[in-house]
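Trainee: I would like to see how this sequence folds:
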Amino acid sequence: MRNLKERLDLCSINTATLGHREPLSRTIDRIASAGFGGIAPWRHEVEKANVAEIARQVKALDLTVTGYCRSTYLPAATHAQFVANVDESKAALRDAATLGARCFVMVVGGLPEGSRDLNGAREQVADGIAQLLETAREYGVPLALEPLHPMYAADRAVLNTLARALDICDALDPERSGFLGVAVDVYHCWWDPALQASISAAGLNDRILAYHVCDWLRETRDMLLDRGMMGDGVVDLAAVRENIERAGYEGLIEVEIFSKENWWRRDPDEVLCICSERLQTVC
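Mentor: Sure, this is the predicted structure:
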């Protein structure tokens, strides 16, 4: 396992960790000044700015864009809305290419409003990914399927395990082209009894495109906005990374923390400082 001591160049900050409180250009400067090697911006930030200018800033600061967040939710109540959802993600892939992103993170979406058709939603997801895969190849940006914790199945993602994500990859990309893989986020998969086996399978097939860290607090107060800083919760982060790297992952370790009542209220430079310390000591 790689030693992260004094190796922040191997670490990335997802901009959500700082709460989206400042213009993206300022956030980029903070992350670079703190010594991190990578950044993962969100679409709403980039789309408020000028993607070409953001790309130039990132390149000038020698930052790696570890991922571009994220796809539009795919399942829809009507075919027209489904097509619109796919088209939005195709446009975002173009911006991901401009940014030089290593992957386009796909949070696939939950059930359409009023629907109870879980299998139908999952079929739409597979169909949408198949369509986006062609665009990903065109722009040279891989799709990273990010399974979310099952508590999000209704509203955010009907894709809930790494094993299922890998099944989709194998079905749609049997030749292992490098343009379809997974983003492993410990917040969503730490609980999975098949996690180690799934990580090994993902590595064997060169499917691991991104690795996200934070922690699961024992007494989580909000299922979306109360993630923990690494080391404050129950996840054995060092063990997960050991499995990830044993499986062949050599990319950056990306911090992604949603924390409305704690970390998003703190000074951004303080948050980055603590991220730095925890990455080097508990991850």
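
Trainee: when you work out contacts or count neighbours from here on, use the C-alpha atoms and nothing else.
Mentor: Will do.

Trainee: give me the residue at the spatial middle of the chain.
Mentor: For the chain, the residue nearest the mean C-alpha position is V105 (5.1 Å; CA atoms, centre = their mean).

Trainee: so it is in contact with S71, correct?
Mentor: Yes: using CA atoms under 8 Å, V105 is in contact with S71, at 6.4 Å.

Trainee: contacts for stretch 150-168 next, please.
Mentor: Residues from elsewhere that reach stretch 150-168 (CA atoms under 8 Å, 6 or more residues apart in numbering): 73, 107-112, 118, 121-122, 126, 145-149, 181-182, 184, 188-189, 192, 194-195, 198-199, 202, 207, 223.

Trainee: in strands, which of these appear?
Mentor: 145, 181-182, 184 (DSSP state E).

Trainee: identify the farthest-apart pair in those residues.
Mentor: Largest separation among the ones in strands among the contacts of stretch 150-168 by CA to CA: G181 and V184, giving 9.8 Å.

Trainee: shared neighbours, these two?
Mentor: I208.

Trainee: identify the residue nearest G248 in space, chain neighbours excluded?
Mentor: G203 (5.7 Å; CA to CA, 6 or more residues apart in numbering).

Trainee: burial of the one you found, as a residue count?
Mentor: G203 has 20 neighbouring residues, counting by other CA atoms under 10 Å.

Trainee: got it, and A136?
Mentor: Neighbour tally, A136, other CA under 10 Å: 22.

Trainee: in contact with it, which residues?
Mentor: 93, 142-143, 179.

Trainee: another sequence for comparison is provided below:
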Amino acid sequence: MSRPDPQKLSLNTATVRQQWDLKQIIEGCARHGIHGISPWRDQVAQLGLQETARLISAHQLSVTGYCRGGMFPANSAEARHDNLIDNFRAVDEALTLNAACLVLVVGGLPAGSKDLAGARQQIHDGLNALLEYSRPRGMPLAIEPLHPMYAADRACVNSLKQANDLCDALGDDGLGIAVDLYHTWWDADFHQQIIRAGQKRLLAFHICDWLNPTQDLLEDRGMMGDGVIDIRGCRQAVEAQGYQGFHEVEIFSRHHWWTTDPDDVLDTCKTRHQEYG
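Mentor: Next up, the predicted model:
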């Protein structure tokens, strides 16, 4: 099976955020010949939006996605409005950074709620309102389905099918999917839904590995090749639909990679991308 294009490797800044600040991460990507980067909003706020944009441009990096918008559901109309305004700001920041898309972690149940259908309706309505802002500005929104274990608190869009359904309902002009293998590798409909999404909806592709056993459901992601995911097969599936974007390494690893020398982490990302990507 074909190896991935090494020029398509991108680093989600969460992968080394415990060791380096954003300026160091940008410089590290450039030093290691990693051409893509996906920063998080809190890191950008700390460094400064304009300075982040300047450094990324100066080091000739592509912003493969901006993390993150979403978190639409809330218990009151006022809180939902505040969430929407924050999403407007996220769109503006993504535009300043020339990001390929704004990644959306859409939100789970509001505090104290058991109304899953209601939360999903709030996500639909929030997305619809955000699209009215993002579409004329030209910033694509990428729905990221999260593993069902996060349905209560982070995202109750948990499958590629649900993300495709939202694109069908709201129109896929400026709306698509961020395919994160940590969250979607298990899905029996993975290949069918990738075909359904097609090139137009496939906005981002995130890679890491699922460790077996896993020690933490949030902060124990594996480096490519250390777990059970057929990363290469999944990558070939998205590229068969015409996806030409980056392969973004996103690893939360409290037990290992966040305590490893960050230069070694980036070297390993490059090696494992070629071996297993």
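
Trainee: quick one: what helix or strand has the residue nearest to the centre of structure 1 in it?
Mentor: strand 104-106 (DSSP states H and E).

Trainee: give the equivalent position in structure 1 for C29 of structure 2.
Mentor: Mapped onto structure 1 by TM-score structural alignment, C29 of structure 2 lines up with I31.

Trainee: three-state assignment of that match?
Mentor: helix (DSSP: H, G, I helix; E, B strand; the rest coil).

Trainee: who touches whichever residue in structure 2 pairs up with A76 of structure 1 in this structure?
Mentor: Counting by TM-score structural alignment, A76 of structure 1 corresponds to A74 in structure 2. The contact partners of A74 of structure 2, taken as CA under 8 Å, 6+ apart, are 80, 109-111.

Trainee: helix or strand for A74 of structure 2, which one?
Mentor: Under the assignment here (DSSP H and E), A74 of structure 2 is part of no helix and no strand.

Trainee: same check, this time on the one 10 residues further on
Mentor: Assigned by DSSP H and E, L84 of structure 2 belongs to helix 77-96.

Trainee: now that helix on structure 1. Mean distance?
Mentor: Compared with structure 1 after the fit, helix 77-96 of structure 2 shows a mean deviation of 0.6 Å (mean CA distance after the TM-score superposition for structure 1).

Trainee: give the buried residues for that helix.
Mentor: 80-81, 83-84, 87-88, 90-95 (16 or more other CA atoms under 10 Å).

Trainee: what does stretch 262-271 of structure 2 give?
Mentor: In stretch 262-271 of structure 2, counting by 16+ other CA under 10 Å, buried: 262-263, 265-266, 269-270.

Trainee: which residues of structure 1 does that stretch align to?
Mentor: Under TM-score structural alignment, the match for stretch 262-271 of structure 2 is residues 268-277.

Trainee: and the contacts of that stretch?
Mentor: By CA under 8 Å, 6+ apart, stretch 268-277 of structure 1 touches 8, 18, 30-31, 34, 229-230, 255, 263.

Trainee: now, those that are in strands?
Mentor: V255.

Trainee: where do the strands of the stretch 151-283 of structure 1 begin and end?
Mentor: For the stretch 151-283 of structure 1, the strands defined by DSSP state E, counting those that start in this stretch occupy 180-185, 208-213, 253-255.

Trainee: burial of K23 of structure 2, as a residue count?
Mentor: Count around K23 of structure 2 with other CA under 10 Å applied: 15.

Trainee: how close does the counterpart of A157 of structure 1 in structure 2 sit to Q24 of structure 2?
Mentor: Residue correspondence to structure 2 (TM-score structural alignment): A157 of structure 1 is matched to A155. Using CA to CA, to the nearest Å, we find A155 of structure 2 at a distance of 30 Å from Q24 of structure 2.

Trainee: can you map out the helices along structure 2?
Mentor: 22-32, 41-47, 49-58, 77-96, 116-137, 160-170, 181-184, 190-201, 231-240, 262-276 (DSSP state H).

Trainee: possible to save those as JSON lines with distance to P213 of structure 2?
Mentor: Below are those laid out as JSON lines (distance: least, CA to CA, whole Å):
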{"stretch": "helix 22-32", "distance to P213 of structure 2": "30"}
{"stretch": "helix 41-47", "distance to P213 of structure 2": "31"}
{"stretch": "helix 49-58", "distance to P213 of structure 2": "37"}
{"stretch": "helix 77-96", "distance to P213 of structure 2": "36"}
{"stretch": "helix 116-137", "distance to P213 of structure 2": "29"}
{"stretch": "helix 160-170", "distance to P213 of structure 2": "24"}
{"stretch": "helix 181-184", "distance to P213 of structure 2": "14"}
{"stretch": "helix 190-201", "distance to P213 of structure 2": "22"}
{"stretch": "helix 231-240", "distance to P213 of structure 2": "18"}
{"stretch": "helix 262-276", "distance to P213 of structure 2": "20"}
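
Trainee: so which of those is nearest P4 of structure 2?
Mentor: helix 262-276 (6.1 Å).

Trainee: map L143 of structure 1 onto structure 2.
Mentor: Using TM-score structural alignment, the equivalent of L143 of structure 1 in structure 2 is L141.
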